[in-house]
Every structure is written in C-alpha cells, then in structure tokens.
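*Asks:* The sequence and its predicted three-dimensional model are supplied below.
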Amino acid sequence: MVAVPANLGSNFAHLISHFLRLVLPFLSGRKIWFRW
C-alpha cells in the first residue's frame, strides 16, 4: 500500500469538513454552526 492515497483521503475529508461548515449554515440555518 502507498501512503499517498491515505494522505489524499484525510485531506479530502478535511476539505469537506470545512466546506460543510461554510455551506450548511446557509442551507439549514446557523444552528449547525455551533454543533461543529
């Protein structure tokens, strides 16, 4: 196994988490902001 896919996976999930933090509050109110 190569270590690169694992790093890409973690970075991808990290970007998704930040993306959700920015997008979800606008989609379903700012209540989710405090849940993160």
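*Replies:* Yep, that arrived.

*Asks:* switch to C-alpha atoms for all contacts and neighbour counts from now on
*Replies:* Noted.

*Asks:* Show me the longest helix that occurs in this structure.
*Replies:* The helix spanning the most residues in the chain, taking DSSP state H as the definition, is helix 3-27.

*Asks:* who does the following helix or strand past it touch, helix- and strand-wise?
*Replies:* Downstream of helix 3-27, the first helix or strand assigned by DSSP states H and E is helix 31-35. Identification of packing neighbours for helix 31-35 by 3 or more C-alpha pairs under 8 Å, 6 or more residues apart in numbering; DSSP states H and E yields helix 3-27.

*Asks:* Output the contacting helices and strands for the helix it packs on.
*Replies:* Packing partners of helix 3-27 (3+ C-alpha pairs under 8 Å, 6+ apart): helix 31-35.

*Asks:* Okay, one more to line up with it:
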Amino acid sequence: SKQRSTWLHAVSVGEVNIALKLASALRALEPDLQCV
C-alpha cells in the first residue's frame, strides 16, 4: 500500500511551533501518516 504523507511548511518560530502541534494532532488521528 502507498504511504500517505503531508508536507508542512513554516518560516517563523511561531509557525514552526504551530506546525509541530499540527503534526502531533495529525499523527494522533492517523499514526501511519508521514509529516515532512
């Protein structure tokens, strides 16, 4: 099967912090999801 992935892009420190929280929430919903 094909692994699903999501690309997250952040520039500022604030965006990086939100992206990390988003990645954690997405992985909680779908553990096999790869966040890049």
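*Replies:* Nice, thanks for sending it over. Every value quoted in this text rests on a predicted model; they were computed, and no experiment measured them.

*Asks:* re the thing from before, could you give me the buried positions within the longest helix of the first structure?
*Replies:* Residues of helix 3-27 of the first structure classed as buried by neighbour count (16 or more other C-alpha atoms under 10 Å): 20-21.

*Asks:* which residue in the second structure lines up with Asn7 of the first structure?
*Replies:* Under the alignment (TM-score structural alignment), Asn7 of the first structure pairs with Gly14 of the second structure.

*Asks:* Check Leu22 of the first structure too.
*Replies:* So, by TM-score structural alignment, Leu22 of the first structure is matched to Leu29.

*Asks:* And that match, how far from Val11 of the second structure?
*Replies:* From Leu29 of the second structure over to Val11 of the second structure the distance is 25 Å, taken as C-alpha to C-alpha, to the nearest Å.

*Asks:* same question, Leu26 of the second structure
*Replies:* Between Leu26 of the second structure and Val11 of the second structure the computed distance is 20 Å (C-alpha to C-alpha).

*Asks:* ok, now Lys21 of the second structure?
*Replies:* Using C-alpha to C-alpha, we find Lys21 of the second structure at a distance of 15 Å from Val11 of the second structure.

*Asks:* same check, this time on Ala25 of the second structure
*Replies:* Taken as C-alpha to C-alpha, the span from Ala25 of the second structure to Val11 of the second structure is 20 Å.
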